[in-house]
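**Student:** Can you look at this prediction? I've put the sequence above it.
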Amino acid sequence: MAVITVVCPTAALAAGTAAAADPFAGQSFWWVLVLVFAGGLGLNLTPCVYPLIPITISYFGGRSSSRGGLIADALAYWLGMAIMYAALGSLVALGGAFLGQALSHPAVILFLAAVLLFMAASMFGLWELRLPASLNRLASSNRTGVLGALIMGLTLGLLAAPCVGPFVVGLMAHVAKEASVGYGLLVFFVLAAGLGLPLAVLAAFSGSIQSLPGAGEWMIWVRKFFGLVLIIMAVNIAEPLLGAGLARWLMILVGLVGGIYLGFMEKSGKGAFVKFKHVAGIVILATAAAFWWFWAPGGGGQDKTAWVHFSPQVLEEAKASNKPVVVFFTADWCNPCKQLKSETLPRPEVQELLKHFVPVKADVTKAPGPEAQSFMRQYRVRGVPTMIFMDGRGQEITESRVVGFLPPNRFLPLIKMAVARTSTASGK
């Protein structure tokens, strides 16, 4: 069975997807671990995990171990993945603030989109992608035993570790506040354990899966469905280069064509499975139509805020004049930044509230200067877009920090709170 090497696309825009500075603020230790584990389980719904399914089945399916031995091997496989994810996730967290800048460069976005299209073509049977020969030799040399399964888990953890990117970014602020390497390692280990659990279960029962009658027929259709998902993901990843309008129309078109093909033209399967394909095709078409109805882009607005270029002098002058400041970190390659500028900032009520602040913009499209880097380290700015509100004394209003794209209905309460705090601080 062919297996696929993959780089998860979601990491490319990881720094722009966090919804708040610390999504786990105020939660108990055990509840944080539960939420993180659930998040790891949720990662199994992302396309970057799909290629691990045939890898797992092909590796464990041919084993002749007893049921107890196979379960032990599956647990070792799970542990290996968790160890690798925890180690690499911690390194990413320590690496930090410029993850979005490094992974969202146009050349990287183009490369990731091309990789996804290449994999999608493989899913449709145009060619086969396999693990590098060196990794195949490593796997075959440790084909039996717990040690071999552990090494295989470590290997796949290395190949698929970028899948944790968005969650790593979301956890950065929380872990940074705890200031404990041990706590950070534990959080990332639990995240990886959640991600690896379904794959470990799949490993334990891979022999039974391979023996299902007619598995080859319906799995051909499933592979093509994953191929359709990968094409849509490629268009989504390329949105910063294509523009929001073109990207969304392309996703709608791909969904419509894919629904017709998978539901009514694809030839694999027979009997009841043919009826299932028809239903699935209708669902895909309905989803594409709903996406068109609710999400087809409009013209968008224009941010008319008179932003001032970032510099320490601007901040010092505002502080000396007891004027509140909003500092907006953005970049041309950042798609959530574009959404914030076109959908949220142009709103009249937002524009009116922004007049209470000295608007300062830090553009990190190429690279932040040393002064901006120092500010980002001091205020733990982990990516773009980030918007920091400061009162007239130069103190951040932490409750109002904006990280990632927020629609107007979620942005307005934060900026209203900032205005209220600045008015209180100035004695108005």
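**Tutor:** Perfect, I can see it now. Numbers count the residues shown, from 1 in each chain.

**Student:** going forward, measure contacts between C-alpha atoms and count neighbours the same way
**Tutor:** Fine.

**Student:** Okay, helices next: where are they in the stretch 251-400 of the chain?
**Tutor:** In the stretch 251-400 of the chain, the helices defined using DSSP state H, counting those that start in this stretch lie at 272-295, 312-320, 335-339, 348-354, 370-378.

**Student:** I'd like to know which of the ones you listed lies nearest to residue 243.
**Tutor:** Closest to residue 243 of the helices of the stretch 251-400 of the chain, according to Cα to Cα: helix 335-339, at 8.7 Å.

**Student:** For burial, what's the neighbour tally of residue 377?
**Tutor:** In terms of burial, residue 377 registers 12 neighbours under the definition other Cα atoms under 10 Å.

**Student:** before we move on, the earlier item: most packed of the helices of the stretch 251-400 of the chain?
**Tutor:** Each of the helices of the stretch 251-400 of the chain was scored by mean neighbour count; the highest is helix 335-339, a mean of 22, by mean count of other Cα atoms under 10 Å.

**Student:** And here is the other one:
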Amino acid sequence: MRLLLKYFVALQILLLPLYHSSYAQQDSLISFDDVEFTDGSAGSESSDTLLEVPDDLVFSDGSEAEEASQDSLSTDTSGKTFDVQEEKQSLWGVFIAGLLGGFAAFIMPCIFPMVPLTVSFFTKRGGSRAKGVSQALLYGLFIIVIYVALGMLITITFGSDALNALSTNGIFNFLFFLILVVFAASFFGAFELTLPSSFVNKIDAKSDKGGFVGLFFMAFSLALVSFSCTGPIIGTLLVEAASRGERLGPAVGMLGFSIALAIPFVLFAFFPSMLKSLPRSGGWLNSVKVVLGFLELALALKFLSNVDLAYHWNWLDREVFLALWIVIFGMMGLYLIGKISFAHDSPLTHLSVPRTILSIIVFSFVMYMIPGMWGAPLKAISAFLPPSATQDFDLSVANFASTPAQSATGKKKKYYEIFHDRGTPKGFDPYYDYEEGLAAAKELNKPVLVDFTGWNCVNCRKMEANVWTDPKVAALLREEFVMVELFVDDRTELAAEEQYVSEYSGKRIRTIGNKNSDFQASAFNSNSQPLYVIVDPEGNVLIPPTGADYNVNSYAAFLQRGIEAFKK
């Protein structure tokens, strides 16, 4: 049984990289300094709306069955629904991340050794098993209340608009990077994050009171005493929740975290005999902290990459990012097999089975990433990497013919030098200005695929790496459409004569990203990416738009429906 529990511990560590596996659709670094999203009423009478959207067009999640009949391919768009559920999906992702964080916190050295003492306190103090169980249930409930209250406090303090601004602001993304680096250093043993001892002692003294008040302060004391271990995990979770801009994100994340943290205390109170099967506290608890430190460091680079791409610093090209990840996870593997150690580590006399298995997985992951240094797509992690176009040395470039910098009219494509070499997947030849794309479509007599994307759009990178690379989809995109890529988070200043005050938001539009995001919001009342819209050369929407759709056949069917609608 003890061995099984150790496997469980190892499993929790392995699952931690999933913290950011469920990025929301809205993950681009959009600046809201100049764009303000409203309910759309302000722009309903605008004469400058660039797309003519049918009045009866309602948006849905775009998931269409591949086996749709030919009749459905040729029907009008009226009456179709586009039920957007991105916010629910995002909140579920935050909740799951919270659960994983809570399970990880349970096996930290500040909490794990306290479990037998706490459970024994309930069973002995209660006098009877039933009373002890009821006290443990209340204790677990108070843990949930305390952490959810923390999440709600953040939501109330900042509000949904401020959280959204935090998630899309370059300064705060850089600040998030620094915070995660500090958390990683704490886990490595450089210092401990602690709360003032006088405050902790006062709260702990109140836990001696009986009844509900005593149990509440016992739970509060756990939260305070364990802060040096749980603080970085909670901080990372809150940063992740804030980076998604969801109103209830922090509260939902704390709900998942607290449920996972409370379950073991309640479970062992129900079945005290299981305590005998718990592995003994020891040096392996510090190893958990160090492994989490490596993961914190790897995650921090993602936030730095967000800023780097949006501001065109060009520090973290894809191969530089990969090189750093290879080194980080390589050092994690060396740590796991005992080749390197930190200040608070106990001597490692032998490798346990869970540690050996985890080492194999980590080193395998490192080997998987190495071909990416020469352009391998690395589809499993492509969503978290900088765009493939930022790769300086790419052996796969030989598979694609060079794409022209000129438009169909022979003029140089607008914004080509800004986006093409660092933002566009290799092998594609889009336009980066909507009006220019429409003009090219008229010349070529093709429909237009408008791709609202972003430098830091995780789901956009996943679509490009996993769906656009499919031969069937790639052929349709290259041969049947004029592609227009509109980056909504670019910070490049517009020429003075191109800046304007949005009739939709009333804000001054100063950057290319502002212009594209204002266009998306005013035309579709949406600010999530990716969003794929198929229009004719006059700008009329042909079929309902779709968001990220990782089913290749479904996305190909979406493109085919657009082609059929255009040919009518």
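**Tutor:** That came through fine. Note that the structure is a prediction, hence the values are computed from the model and not measured.

**Student:** Please state their TM-score.
**Tutor:** After superposition, the two chains reach a TM-score of 0.65 (TM-score structural alignment, normalised by the length of structure 1), with 390 aligned residues with a Cα RMSD of 5.5 Å.

**Student:** Kindly reformat the helices of the stretch 251-400 of structure 1 as a markdown table and extend each row with distance to residue 219 of structure 1.
**Tutor:** Below are the helices of the stretch 251-400 of structure 1 laid out as a markdown table (distance: least, Cα to Cα, whole Å):
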| stretch | distance to residue 219 of structure 1 |
| --- | --- |
| helix 272-295 | 11 |
| helix 312-320 | 59 |
| helix 335-339 | 35 |
| helix 348-354 | 50 |
| helix 370-378 | 48 |
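
**Student:** closest one to residue 241 of structure 1 among these?
**Tutor:** Closest among those, using Cα to Cα: helix 335-339, at 9.1 Å.

**Student:** how far apart are the closest one and its match in structure 2?
**Tutor:** Helix 335-339 of structure 1, aligned to structure 2 and superposed, deviates on average by 5.8 Å (mean Cα distance after the TM-score superposition for structure 1).

**Student:** can you give me the strands in structure 2?
**Tutor:** 448-453, 482-487, 500-501, 508-509, 531-535 (DSSP state E).

**Student:** buried sites along the last one?
**Tutor:** Along strand 531-535 of structure 2, the positions that meet the burial threshold by neighbour count (16 or more other Cα atoms under 10 Å) are 531, 532, 533, 534, 535.

**Student:** The last one is in contact with residue 448, isn't it?
**Tutor:** It refers to residue 535 of structure 2. Yes - between residue 535 of structure 2 and residue 448 there is a contact under Cα atoms under 8 Å: 5.2 Å.

**Student:** re the thing from before, now render the strands of structure 2 as TSV, adding distance to residue 192 of structure 2.
**Tutor:** Shown next, in TSV, are these (distance: least, Cα to Cα, whole Å):
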stretch	distance to residue 192 of structure 2
strand 448-453	40
strand 482-487	41
strand 500-501	49
strand 508-509	45
strand 531-535	44
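
**Student:** Looking at those, which is nearest to residue 433 of structure 2?
**Tutor:** It is, among the strands of structure 2 and with distance given as Cα to Cα, strand 482-487, at 6.8 Å.

**Student:** Now do the closest one: which elements does it pack against?
**Tutor:** Applying 3 or more Cα pairs under 8 Å, 6 or more residues apart in numbering; DSSP states H and E, we find strand 482-487 of structure 2 packed against helix 434-444, strand 448-453, helix 512-524.

**Student:** Go ahead and measure how far it is from the middle of the chain.
**Tutor:** Relative to the mean C-alpha coordinate of its chain, strand 482-487 of structure 2 is positioned 23 Å out (Cα atoms, centre = their mean, to the nearest Å).

**Student:** what comes into contact with that strand?
**Tutor:** 429-434, 437, 440-441, 446-455, 477, 512-513, 516-517 (Cα atoms under 8 Å, 6 or more residues apart in numbering).

**Student:** let's go with 7 Å and repeat that
**Tutor:** 430-434, 437, 441, 446-455, 513, 516 (Cα atoms under 7 Å, 6 or more residues apart in numbering).

**Student:** Report the angle between that strand and helix 512-524.
**Tutor:** 110 degrees (axes from the mean of the first three to the mean of the last three Cα atoms, to 10 degrees).

**Student:** Let me know the angle separating strand 482-487 of structure 2 from strand 531-535.
**Tutor:** Using the same axes, to 10 degrees, strand 482-487 of structure 2 lies at 140 degrees relative to strand 531-535.

**Student:** on that earlier part again, which one of the buried residues of strand 531-535 of structure 2 is nearest to residue 110 of structure 2?
**Tutor:** Nearest to residue 110 of structure 2 among the buried residues of strand 531-535 of structure 2, with distances taken as Cα to Cα, is residue 531, at 44.8 Å.

**Student:** Residue 521 of structure 2 versus that closest one, what's the distance?
**Tutor:** 11 Å (Cα to Cα, to the nearest Å).

**Student:** Same check on residue 458 of structure 2?
**Tutor:** Taken as Cα to Cα, the span from residue 458 of structure 2 to residue 521 of structure 2 is 20 Å.

**Student:** Take the helices and strands packed on strand 482-487 of structure 2 and write them to JSON lines, including distance to residue 370 of structure 2.
**Tutor:** Output for those, formatted as JSON lines (distance: least, Cα to Cα, whole Å):
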{"stretch": "helix 434-444", "distance to residue 370 of structure 2": "38"}
{"stretch": "strand 448-453", "distance to residue 370 of structure 2": "28"}
{"stretch": "helix 512-524", "distance to residue 370 of structure 2": "33"}
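
**Student:** right, so of those, which gets closest to residue 263 of structure 2?
**Tutor:** The nearest among these, by Cα to Cα, is strand 448-453 at 40.7 Å.

**Student:** average offset between that closest one and structure 1?
**Tutor:** Mean deviation for strand 448-453 of structure 2: 2.7 Å (mean Cα distance after the TM-score superposition for structure 1).

**Student:** Against which helices or strands is that strand packed?
**Tutor:** strand 482-487, strand 531-535 (3 or more Cα pairs under 7 Å, 6 or more residues apart in numbering; DSSP states H and E).

**Student:** who's in contact with that strand?
**Tutor:** 441, 460, 481-488, 529-537.

**Student:** Nice, that's everything, thank you.
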